[in-house]
Every structure is written in C-alpha cells, then in structure tokens.
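Participant: just the structure for this:
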Amino acid sequence: MSIPLEPVAVPDRVRDLAGGAALVCVWHNDYGGLTFRATPDAGEPFFIKWGPLQDESNLRDEAERMRWARQWIRVPIVLEQGSDAEHEWLVTAALDGESAVAPQWETRPELAVRAVGEGLRALHDALPTEECPWEWSVATRIENAERRGIRVPDRFRDTPPIDRLVVSHADACCPNTLLDADGRWFAHVDLGLMGTADRWADLAVASMSTEWNYGPGWEDTLIEAYGLEPDRERLAYYRDLWNAT
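Facilitator: Take a look at the predicted model:
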C-alpha cells in the first residue's frame, strides 16, 4: 500500500462517479484498489475508493462501520456506496486532514508517530464495545482467513488473555490516521474490518507499521504515546497473527 509515484489509469466507473471533477490518485493497495481525490470546479472535494471485489473485507461493510463510528469519532461521511459484478466503490466527503504518511509527516516521524498512538488511544476510549455489532476477535480472523483458503497454524488458537477489550480499528497502520495542519491526530479512515478485540491487536499492527513508513526505531514511541509500556508477548503474537492471516 502506498502513494502512487506514477500516473494511474482512471477506471470508467470512477470517472462517472467524479462527474467531471478533477481526479488525482492518492493511494493504491495490494488488491488493486485505488483511492482518488476528486476536486470539482464548484463545491467541496470528495474521495472515491474503487477496487476489485475481494473476500477479506468489502466497501459495503466499511460504509456501515463508518456510519456507526461517526457517532463518537471523526471519520469520513459516506456519500455513496455500490458494486457491480467485479468491482465496488465508496464515495466519501473529504476531511480537512492528511494521512500520517504524507510527505511532510514522513520527514517529521516523531511528531507523526506520537499522533498516531494518541489517535488510536482516543479511538479505543471513545467507541463503546457494548454497542459494537462486529468482532475482530482471533476466532473471527482465523475463520475469515480459512474462508479465503489460508491455513492458519494451530498455535494461534492459544490466545493471550485479553488485556482490554476495545472496538479495534482492525487496520491501524499509520496511513489510516489523518493529521491536522499542526501534526495532531484528526480522524480515522479505512474501517472495513472494525470490531471488538484486545487493544494489543491494533497496537501490534500500528507499531509494526512505523518501520514500514518511517524506518526502524519508532515502535515503542507509538506505544508510549498510546499510554502503555510495550507488552512483548502480546505484540509478538498479534504481529505473527497479522502476517499469518
């Protein structure tokens, strides 16, 4: 997953959804999914996510989760969601923030990493587990993986005791936190798998992603900004589970 460095062909469906707005591809992922910023001549900018249908998650579920989560946290407003036989799309209003891995924040890693950690803690503190209709538990993740034909080693069924049950982001990589102009956390995006889980499931992924985006040495900084000391056992388990599923 990364910001495209070369021009990207715009799918016909995206052009239709843009309605004549100028398009810039701002993200592409491993599944062939693309995200475009659309800027009309008049009116507010918006974003279009488009990609092939795939089994792990879908944009219909993401739209549902965003509508639920925005009762308590700042997430994009859903404008439209749909699909055809091969692809799906999601249109959302733009937020006044930038990804924590935008070029200006990549050069200021400590500021960005701390903002991501603080933002993740705010998400966990704000979203009510008792009202969340979805899970991102270990059992649910293993079931999802095996439905996609992935054989998950039996050792992952022996799970660490839950430290604190939260509504997890479920893809808490640094790019999915938006920062404001001062480098403070502002909003969250890409909530397609959101559900209840141990908070270390998110912390493992978020801290691990600091190396992908900013280089080595920032993992513990993120956890410190969240407000905890690193739990090496839980971090190792949930990172291995992420890679296995």
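
Participant: C-alpha only now, for contacts and for neighbours.
Facilitator: Noted.

Participant: list the contacts for residue 180?
Facilitator: With contact set as CA atoms under 8 Å, 6 or more residues apart in numbering, residue 180 has these partners: 96, 97, 98, 186.

Participant: next, count neighbours for the closest residue to residue 226 other than its chain neighbours.
Facilitator: Beyond its immediate neighbours in the sequence, the residue positioned closest to residue 226 (CA to CA, 6 or more residues apart in numbering) is residue 117, lying 4.5 Å away. The burial count assigned to residue 117 is 26, neighbours taken as other CA atoms under 10 Å.

Participant: circling back to that earlier point, most neighbours out of the contacts of residue 180, which is it?
Facilitator: Going through these with other CA under 10 Å as the criterion, the one with the most neighbours is residue 186, at 23 neighbours.

Participant: next, the second sequence, to be compared with the first:
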Amino acid sequence: MRFPENVFDLVGGEDAIWSDDHAGLSDETLRVTGPRGEFFIKRGPVAVAEHERLRWLKRWADVPDIVAFEDEVLVLAEAGWRSLERKSAPPEAGALMGGALRALHAIPVEECPFDERLDVKLARAADRVLAGLVDPADFDDDHAGLTPEEVHARLLAERPAGEDLVVTHGDFTPANVLASPSGEVILIDVGALGVADRYVDLAVALRELDGPAAADFLAAYGLAEVDEAKLAYYRLLDELF
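Facilitator: I've put the predicted structure just below:
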C-alpha cells in the first residue's frame, strides 16, 4: 500500500514499523511505530468520512489528534490511553461508556451535518449486500444461518415506526472508547457518526457488555427501561456493516 511521500516521511519513513496486527481496531487501520512516535493511519472513503467527523466532533468531545490528512490518507496520533474492550477493561468500564454515550447523545441534533437515519443505513446496507461485502460467517449466534439477503428483507419488514434521533457514534463498542487513569474518555473510529436512533449505539454497546457492566452502563446513561424490540432490530442491522 503506497502513501503520499509527505505522510510516509512524517511517520518515520523506512525506519518505521508498519503493522495491521492490532486488537480492538478496525481492519482498515494501520499502526505505525517509528522514531517520531506512534500513529494510526486510515486510507480511502473510510478515512475521508472519519476526517470530516473528527473535525466536527472535537467541538463536543475528546477525539484523537489529527496529525495529517492528504490524498484520502488520515494520520492520527496515539492517545496513550487504554481501551475499554472486555479482556482488559477496568471495573468502571460500563459506567465510563454510559457517561460518554449520554454526553454524545446530548449534542443538539440540529448541529450535526451527518445523516445516518434508517433511510440512509438501509440503502447503504442494500448496496453492501448486492456487492457481496457482507460475510454471514461473522453473524452473531442469534442470526446464524441467515443470508445477507434474508437479513435485509427482515430489516425492511420489521422497520420501527419511528426513530428517536440523537447524534450517534455508529460503532459504540468498548474497543472504541479509550479511558485515561483519571476517567476521561476519548472516542475513536467515528467514521459512522451521525444523526440516527439512539438504539444504534445502545444495541451495539449492550451486545458487548454483560452483568454488572451492562447495569452500570444503563445507570450512567440514564435509561431505566430498555426497548427490547429496538435492541433486536438494531443488532440485526449491525450485521450488514
């Protein structure tokens, strides 16, 4: 994979170590370690989408520093904070995630220029299914045996009557929330951020959390009762992304 010369030199050039072997980061991301520090690099439409959203979101939340953006290549600084993914999560992970999501969902919807409502998501999902970009082998156990086409048909048939719109992260997993020792958080992998139903985030978060962590998450978020039908719907939707 070739990169603009300025980007290549910025992260250490031939002296840097380039790796796609990393836990908790999306497949489109490279980790680069070199004499000038540690960076994460994305390229293509994913990088463009994330660059736009990072520039907008930094007004409202802590996000990674943008080191460079050139020719659809995005370079982000390593924050040095720990991920909240399950295998290394601190006891307060659920509460940290709930507080972070509550703050994100409190951003005024009218301020957000990115549309991720169901009309947009379902159309994008249809394109992914048609292009063969959905691997049913990755489906959760609840959806094992379904084809991508069957999942999309169910999503159309079972579409909720309305949407409770907030500014959503779009992939709100423990791996995409970093925490400092003092309890501050940074949101990463925000390329799917946009206005959508709050259950886009709640469904993914609660799929990843269980037991006390899930209870702490809901308490910090401020949700006393969960809409199980919406949880199931948006978990099904996530299978196509």
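
Participant: before we move on, the earlier item: show me the contacts of residue 180 of the first structure that map onto helices.
Facilitator: Judged by DSSP state H, the contacts of residue 180 of the first structure include no members of helices.

Participant: out of the residues you listed, which is nearest to residue 35 of the first structure?
Facilitator: Within the set of the contacts of residue 180 of the first structure, residue 98 lies nearest residue 35 of the first structure; the separation is 13.7 Å, counting by CA to CA.

Participant: where does residue 197 of the first structure fall, helix, sheet strand or coil?
Facilitator: Three states are possible here, and by DSSP: H, G, I helix; E, B strand; the rest coil the one that applies to residue 197 of the first structure is strand.

Participant: circling back: distance to residue 110 of the first structure for the contacts of residue 180 of the first structure - can I get that in JSON lines?
Facilitator: Formatted as JSON lines, those follow (distance: CA to CA, whole Å):
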{"residue": "96", "distance to residue 110 of the first structure": "22"}
{"residue": "97", "distance to residue 110 of the first structure": "18"}
{"residue": "98", "distance to residue 110 of the first structure": "16"}
{"residue": "186", "distance to residue 110 of the first structure": "16"}
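
Participant: all strands of the second structure, in order?
Facilitator: Under the criterion DSSP state E, the second structure contains strands at 17-19, 30-34, 37-43, 66-70, 73-77, 82-83, 165-168, 177-179, 185-187, 194-197.

Participant: in TSV, list those strands along with distance to residue 239 of the second structure.
Facilitator: Output for these, formatted as TSV (distance: least, CA to CA, whole Å):
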stretch	distance to residue 239 of the second structure
strand 17-19	27
strand 30-34	24
strand 37-43	22
strand 66-70	30
strand 73-77	26
strand 82-83	23
strand 165-168	17
strand 177-179	21
strand 185-187	22
strand 194-197	17
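
Participant: tell me which of the ones you listed lies nearest to residue 119 of the second structure.
Facilitator: Across the strands of the second structure, closest to residue 119 of the second structure is strand 194-197 (CA to CA), at 9.9 Å.

Participant: mean deviation, that closest one versus the first structure?
Facilitator: After superposition onto the first structure, strand 194-197 of the second structure lies on average 0.7 Å away from the residues it aligns with, using mean CA distance after the TM-score superposition for the first structure.
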